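need the 3D shape of this:
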Amino acid sequence: MSWSAASFDWNQARAFLATAEHGSLSAAARELGQTQPTLGRQVAALEEDLGVALFDRAGRGLILTDAGRELLMHVRDMAEAAARIPLTASGQSQALRGTVSITASDIFSTLLLPPIIADLARSAPEIDIELIAANELRDLSRREADIALRHVRPTEPHLTARLLGEGLGYFYAAPAYLARRGTPETPADLKDHDLVGFLDADQMVAQLTHFGIEVPAENIRYRSDSGLAMWEMVRQGLGIGLMSADMGLRSPDVDLLFPRHPAFRYPIWLVTHRELHSARRMRLVFDHLAEALTAHIARTHARFPAA
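Below is the predicted model:
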């Protein structure tokens, strides 16, 4: 397979990459903000230029051919290199102005970060903050965010991370639910109760089993991919739900169950791209978040000494 520099078209390569990663032209078109016919023409033009088929058409989906898989590795490397250009440039900026984007779960974005950002605004008023509330991981290498608050340790070599501490999670229920169904005395009693959880019930069952709590999947009767929506269903008395201690402390209308036994613990990592970490405004925001969140974690643990 040959591809001369003179004939290189990054739009075609980007169209191919998006299609390969999403498995369909329609999904790739939505990702790139293009129409499906336009994207299809770019992929077809790339196949014609290379003289090979990059996809096998299978119903509405697309499957990479051997040539497509080989090309995909190179195009991904190109995309990573292209993403590093603005990263490197941003990393050299020493100005305390500009935009910094932060991504975190919807719970943390709503509960923890706004007051921390407000405090930052008083000391660095020329830095604009873009807060991305998303429960899925954003790709920092592609500038989907500058700084991320995560509950899993990053493995990518170009990212730098700081472990801020450990969060606590407990079971909670609304008084209306407990009045209707009774109050469980131990975690083992949850097998006889309705639960509110995330969309993947089997995954939640596996996580609870890991912590020694046996709950049938059919007991997880109410589910959402949003932590805020899930919590609201708990507050409405639909069932017992897992939630971070931070949210529980701010919700006097729900009851904490089994206060001496955290249902789960989770690490809290602050992550950024290595090149961005050297930029003055990025470093300022990163360090401000780290200091404020570390103090918050310590205060939360002080409220639950048995944990």
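
C-alpha only now, for contacts and for neighbours.
OK.

next, L62: secondary structure please.
The assignment at L62 comes out as strand when based on DSSP: H, G, I helix; E, B strand; the rest coil.

second input sequence below; structure requested for side-by-side comparison:
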Amino acid sequence: MDWDKLKSFHAAAEAGSLTAAADTLGLSQSALSRQITALEEQLGIKLFHRHARGLLLTEPGKLLYRAAHDISAKVALAEAMVADSRDKPSGDLRVTAPTALGAIWLAPRLAAFNAAYPDIRIRLLLDDHEIDIANLEAECAIRPWASTQNDLVQRKLMQVPQHLYASRGYLQKRGVPASPADLDDHSFVQYGPPSMAPIPNLDWGTRLGRAEGQSPREAIIEANTINAVMKAAEAGLGIASLPDYVARENEKLVRVLPEIEGPVFEVYFVYPEELRGSSRISVFRDFLISEAKSWAG
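Below is the predicted model of the structure:
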């Protein structure tokens, strides 16, 4: 079976649409469609049901997808091992992280990594949902939660406190709360719905100072990314409980009730067991550990 055709099929099955798969592979939609049609003709079976909402795998297509997924993971591992056989660390390194952690904390630090290792090309994949690194959809991850998979290696990078933050304009208009009880007179911005938050207890600020069993304060606005919560707080919509890696270095925000710290959580660097000896992983891990220590002070 031709690997190019199989790779095209696998990408289309992963994406659920020809357009998204073509973008991923850097092909035109028509070229990708021809590859899949040729594979279907070669096998004598229909792999997809095509409908207005995208692509739906047929039963034979599901069987082939499982096999192609395993092959894709093995090819990715082989490519990673070849990259690490060179004399010095080089090649692509696919890194995944949640959107806020990746965009606000990690991305600005990558210039220093590039200066130290110019032959490593970082491919940053930001997603609040967990990307499967066991199957090498990415080669390593930075996550604000511990891994539950036994075949992954993880190293704690840092502990992250949370605090309440608001814009100066908001506090000038509404006043600065002096105690948790004063928060009842203020507007709140929060991650929502809280049950879907990538980090537990992001809504702790709405419950601060409330008696056990009392309902939390109702937020004036909810947003489903931490980055959006931060931007809403910057705009003066209200007080937000935010991880310090998002807000501590943000000049547009100031701490509210700075002596009160919210729930602390840990951030981990995670990678597959098969890449334990990877030079690219090792230098990136050591860089992150150094940056995390500097950030934590």
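
what's around the nearest residue to W269 of the first structure once chain neighbours are set aside, how many residues?
Distances taken as Cα to Cα, 6 or more residues apart in numbering place L163 nearest to W269 of the first structure, at 4.6 Å, with adjacent residues excluded. Per other Cα atoms under 10 Å, the neighbour tally for L163 of the first structure reads 16.

let me know the helix or strand that L163 of the first structure is in.
Applying DSSP states H and E as the criterion places L163 of the first structure in strand 159-173.

and that strand, what does it pack against?
Strand 159-173 of the first structure sits against helix 227-235, strand 240-244, helix 245-249, strand 255-257, strand 264-273, helix 280-303, with contacts defined as 3 or more Cα pairs under 8 Å, 6 or more residues apart in numbering; DSSP states H and E.

mean shift of it relative to the second structure?
Compared with the second structure after the fit, strand 159-173 of the first structure shows a mean deviation of 1.6 Å (mean Cα distance after the TM-score superposition for the first structure).

which bit of the second structure covers that strand?
Mapped onto the second structure using TM-score structural alignment, strand 159-173 of the first structure spans residues 152-166.

try stretch 45-53 of the first structure
Equivalent residues of stretch 45-53 of the first structure are located at 38-46 in the second structure, counting by TM-score structural alignment.

now the matching stretch: buried residues?
Neighbour-count burial for stretch 38-46 of the second structure, counted by 16 or more other Cα atoms under 10 Å, picks out 39-40, 46.

stretch 271-291 of the first structure now?
For stretch 271-291 of the first structure, the neighbour count (16+ other Cα under 10 Å) marks 271-286, 288-290 as buried.

and what of stretch 209-217 of the first structure?
Of the residues in stretch 209-217 of the first structure, those with enough neighbours to count as buried (16+ other Cα under 10 Å) are 213-217.

endpoints of that stretch, how far apart?
For stretch 209-217 of the first structure, the separation between the terminal residues is 11 Å (Cα to Cα, to the nearest Å).

which residue comes closest to S179 of the second structure once chain neighbours are left out?
Once chain neighbours are set aside, the closest to S179 of the second structure by Cα to Cα, 6+ apart is L257, at 7.0 Å.

number of residues surrounding the one you found?
The number of residues near L257 of the second structure, taken as other Cα under 10 Å, comes to 16.

wait, what's in contact with it?
Taking Cα atoms under 8 Å, 6 or more residues apart in numbering as the definition of contact, the neighbours of L257 of the second structure are 164, 177-180.

surely S105 of the first structure meets A133?
Yes: with contact defined as Cα atoms under 8 Å, S105 of the first structure reaches A133; the gap is 5.4 Å.

compare the two (neighbour count), which wins?
Neighbours were tallied for S105 of the first structure and for A133 using other Cα under 10 Å; the higher tally belongs to S105 (21 against 15).

now do the contacts for that one.
Residues touching S105 of the first structure, when contacts are defined by Cα under 8 Å, 6+ apart, comprise 133-136, 149-150, 227.

buried subset of those residues?
For the contacts of S105 of the first structure, burial is judged from neighbour counts taken by 16+ other Cα under 10 Å, and it is met by 135, 149-150, 227.

may I see the residues you listed arranged in TSV, with distance to A58 of the first structure and secondary structure as well?
Putting those into TSV (distance: Cα to Cα, whole Å; DSSP: H, G, I helix; E, B strand; the rest coil) gives the following:
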residue	distance to A58 of the first structure	secondary structure
N135	31	coil
L149	39	strand
R150	37	strand
G227	36	helix
